[in-house]
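1. Below is the sequence, then the predicted model.
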Amino acid sequence: MAISIVDYELPYDTHNEYDVTFYGDRIHTMLTNSPAMVESWLSTVTLANPNHRIVGLDVEWRPNFSRNSDNPIATLQLCTGPNYAGSLQIAPGTVLPGVCLDPNCLIFQVIHSESIPQSLSNFLANPAFTFVGVGIESDCEKLLLDYELRVANAVDLRGFAARRLGFPDLRNAGLKRLASAVLGKELQKPKRVTMSRWDSQWLTYDQIQYAAVDAFISYEIARQLNLRGA
């Protein structure tokens, strides 16, 4: 299978963790609505690792089925590289407490959170980080309108990939097309998940996989295209 999920089944009310695997890439994922757990996750983003300067960003919300509805963002997804310094030398088979060698994804159920942690506001507003996605400008605008969260440095991968690869038609591509063109991987985006109840307190495995993979693919496309070095 191209995608699978392992549930850690943690005995906490604040969060749970999963390993989402997409074409052999394992994405360590935290799902939470707790401001304290968001702060904890952000604290693991090691500034010494250059890959952490790139952050895949995506949002989901309950679909608007009427002209007058405007449902707020339900989940914010962030994906970064492994939480260790890039220069760290680790022997094969070595296990280090608190060190994750896989990409890290946060799925923050912001709609169910009692507050927005200041550390998240500071993180998104830090121009040292480059937040990447497809159609990210509209996502950032909605984050600002719904939760007063400002993203300081956002890059739409469509225009960047078009310039980097020399294919102007990628300027109008979706994430599926970019995943195929840049990564050579087929991304499934079933409508039953895209149009599902993202404001539910209990997300399904399909929703968790969908949310984690979207953020990861944005991060991985930017990494593969060497966005920071461009």
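-> Arrived safely, thanks for sending. Numbering: from 1, shown residues only.

2. can we go C-alpha only for contacts and neighbour counts from here?
-> Will do.

3. buried residues in the helix ranked longest in the chain?
-> Determined from DSSP state H, the single longest helix within the chain is helix 205-224. If you call a residue buried by 16 or more other CA atoms under 10 Å, then helix 205-224 has these buried ones: 206-223.

4. Over to stretch 49-61?
-> 49, 51, 52, 53, 54, 55, 56, 57, 58, 59, 60, 61.

5. Equivalent analysis for stretch 159-174, please.
-> 159, 160, 161, 162, 170, 171, 173.

6. can you check stretch 223-230 too?
-> 223, 225, 227.

7. Going by distance to residue 17, which of those wins?
-> residue 223 (24.1 Å; CA to CA).

8. Distance check, that closest one against residue 7.
-> Taking CA to CA, to the nearest Å as the measure, residue 223 and residue 7 are separated by 27 Å.

9. do residue 145 as well
-> 33 Å.

10. and what of residue 130?
-> With CA to CA as the criterion, residue 130 and residue 7 are 30 Å apart.

11. Inside helices: which ones of the buried residues of stretch 159-174?
-> 159, 160, 161, 162.

12. which residues sit in contact with the spatially closest residue to residue 167 that is not a sequence neighbour?
-> Excluding its sequence neighbours, the residue lying closest to residue 167 (CA to CA, 6 or more residues apart in numbering) is residue 161, at 7.7 Å. Taking CA atoms under 8 Å, 6 or more residues apart in numbering as the contact definition, residue 161 lies against 167, 170, 171, 178, 182, 225.

13. can you rerun that using 10 Å?
-> Residue 161 makes contacts with 167-171, 173, 178, 181-182, 221-222, 225, 227, as judged by CA atoms under 10 Å, 6 or more residues apart in numbering.

14. Let me know the closest of those residues to residue 120.
-> The closest of these, once distances to residue 120 are taken by CA to CA, is residue 222, at 21.5 Å.

15. thinking again about what came up before, out of the buried residues of stretch 159-174, which comes closest to residue 125?
-> residue 160 (21.2 Å).

16. In contact with the closest one, which residues?
-> 132, 166, 168, 170, 171, 222, 225, 227, 230.

17. The fourth one touches residue 159, doesn't it?
-> In other words, residue 170. Yes - applying CA atoms under 10 Å as the test, residue 170 and residue 159 come out as touching, 7.0 Å apart.

18. now the buried residues of stretch 49-61 as CSV including distance to residue 30?
-> Shown next, in CSV, are those (distance: CA to CA, whole Å):
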residue, distance to residue 30
49, 20
51, 19
52, 17
53, 19
54, 18
55, 15
56, 15
57, 15
58, 15
59, 15
60, 16
61, 18
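
19. And here is the other one:
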Amino acid sequence: MALTIRSVASYNTHKEYSVDFFGNDLFVTVTPTTSVIRRWINAAVFYHRRWHRHRPLVVGVGVQWTPFGYYDPPADTLQLCVGKRCIIIQLSHCGHVPQILRRFLADPQTTFVGVWNYQDARKLWQSGHGLGIAELLDIRHYVVNSEGRSMRTFSFEHIVEGCLGFRGVRLDPGISMSDWSVDDLSHAQILQASVDAYVCCKLGVLGRLWEV
């Protein structure tokens, strides 16, 4: 599988990584820090307005939590992707979240796209920050493969292969069910979370989901 990740920088406030997704370089920030979250959102909006003002903003969204018996756990992380810029916000380590994040997530003019995400909005609300989000689309309901067939019931792996032509890109259940509340996320967790959000953003743009 042509997916790799490498560490770029480590600071007290955040860590930065580079993910190679079949030749596409994704820049990934992992942080619980308010100022870093604020800076990422401002930069994402700025670059979108500068280079893609002809269309609405499309954001890939993913939410991770740590399964624990019969307990219904809240979100531990929120991953966002705009273009090739991704951020993984460690909600379980945030003292508080900036108001700009609340406004960003609540903007009805922004198209938010995830996959197999029927629990995500509830998990965000259950987090210690009570985060709300505007309409969150599930990419499965809108994409079709090269033969024009709906992929509503397909796995993430088959959606990526059918729509983007890349094989072997799967969401590993073992990683999905790992501990997302840890201080230092593993490279495997960061890679999966960022690819999840990036693919959803990419397909949201290709499918012009702001028109649905």
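-> Everything's here; your move. Please read all numbers here as calculations on a predicted model, not as lab measurements.

20. Superposed, what's their TM-score?
-> In this superposition the chains share a TM-score of 0.89, using TM-score structural alignment, normalised by the length of the second structure; 205 aligned residues with a CA RMSD of 2.1 Å.

21. before we move on, the earlier item: take the ones in helices among the buried residues of stretch 159-174 of the first structure and write them to TSV, including distance to residue 67 of the first structure.
-> Listed next are these as TSV, based on distance: CA to CA, whole Å:
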residue	distance to residue 67 of the first structure
159	30
160	33
161	33
162	33
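
22. Can you tell me which of the residues you listed is nearest residue 43 of the first structure?
-> residue 160 (29.0 Å).

23. from the buried residues of stretch 159-174 of the first structure, which two are the most distant?
-> Applying CA to CA across those, the maximum distance is between 160 and 173, 11.4 Å.

24. any idea how far residue 23 of the first structure is from residue 72 of the first structure?
-> 32 Å.

25. Please tabulate the buried residues of stretch 159-174 of the first structure in CSV and include distance to residue 78 of the first structure as additional columns.
-> Formatted as CSV, those follow (distance: CA to CA, whole Å):
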residue, distance to residue 78 of the first structure
159, 21
160, 19
161, 20
162, 23
170, 23
171, 23
173, 21
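
26. Nearest to residue 188 of the first structure among the residues you listed?
-> For those, the nearest to residue 188 of the first structure is residue 173 (14.8 Å; CA to CA).

27. can you tell me which residue in the second structure aligns to that closest one?
-> The equivalent of residue 173 of the first structure in the second structure is residue 154 (alignment by TM-score structural alignment).

28. Which residue, other than its chain neighbours, is closest to that match?
-> Nearest to residue 154 of the second structure is residue 140, by CA to CA, 6+ apart, at 7.3 Å.

29. count of residues packed around that neighbour?
-> Neighbour count of residue 140 of the second structure, defined by other CA atoms under 10 Å: 22.

30. just the helices in the first structure please.
-> 35-43, 118-124, 136-147, 157-165, 175-178, 191-194, 205-224.

31. okay, these in TSV with distance to residue 104 of the first structure next?
-> Below are the helices of the first structure laid out as TSV (distance: least, CA to CA, whole Å):
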stretch	distance to residue 104 of the first structure
helix 35-43	9
helix 118-124	15
helix 136-147	20
helix 157-165	20
helix 175-178	19
helix 191-194	22
helix 205-224	8
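
32. Go through those helices and name the closest to residue 80 of the first structure.
-> Of all those, helix 205-224 comes closest under CA to CA, at 6.7 Å.

33. State the span of the second structure onto which that closest one is aligned.
-> Taking TM-score structural alignment, helix 205-224 of the first structure hits residues 187-206 over in the second structure.

34. Check the mean deviation of that stretch from the first structure.
-> Here the mean offset of stretch 187-206 of the second structure against the first structure after fitting is 0.9 Å, by mean CA distance after the TM-score superposition for the first structure.

35. neighbour count winner among residue 130 and residue 7 of the first structure?
-> More crowded of residue 130 of the first structure and residue 7, by other CA under 10 Å: residue 130, with 22 against 12.

36. Mind telling me what residue 173 of the second structure corresponds to in the first structure?
-> Looks like residue 173 of the second structure aligns to residue 191 there (TM-score structural alignment).

37. Same question for residue 130 of the second structure.
-> Using TM-score structural alignment, residue 130 of the second structure pairs with residue 148 in the first structure.

38. Surely that match is in contact with residue 122?
-> No - judged on CA under 10 Å, residue 148 of the first structure makes no contact with residue 122 at a distance of 11.9 Å.

39. which residues do these two both contact?
-> Counting by CA under 10 Å, 6+ apart, nothing touches both residue 148 of the first structure and residue 122.

40. Please say which position in the first structure residue 60 of the second structure maps to.
-> Residue 60 of the second structure maps onto residue 56 in the first structure, by TM-score structural alignment.

41. number of nearby residues for the residue nearest to residue 10 of the second structure when sequence neighbours are not counted?
-> Distance criterion CA to CA, 6+ apart; nearest residue to residue 10 of the second structure, sequence neighbours excluded, is residue 16 at 6.4 Å. Residue 16 of the second structure has 17 neighbours, counted by other CA under 10 Å.

42. how much space between residue 93 of the second structure and residue 27 of the second structure?
-> Taking CA to CA, one finds residue 93 of the second structure at 22 Å from residue 27 of the second structure.

43. show me the residues around residue 137 of the first structure that make contact.
-> Applying CA under 10 Å, 6+ apart, the residues near residue 137 of the first structure are 143, 151, 154, 155, 156.

44. With distance to residue 44 of the first structure as extra columns, can I get the buried residues of stretch 223-230 of the first structure in JSON lines?
-> Converted to JSON lines, these look like this (distance: CA to CA, whole Å):
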{"residue": "223", "distance to residue 44 of the first structure": "19"}
{"residue": "225", "distance to residue 44 of the first structure": "25"}
{"residue": "227", "distance to residue 44 of the first structure": "22"}
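
45. Many thanks, I have nothing further to ask.
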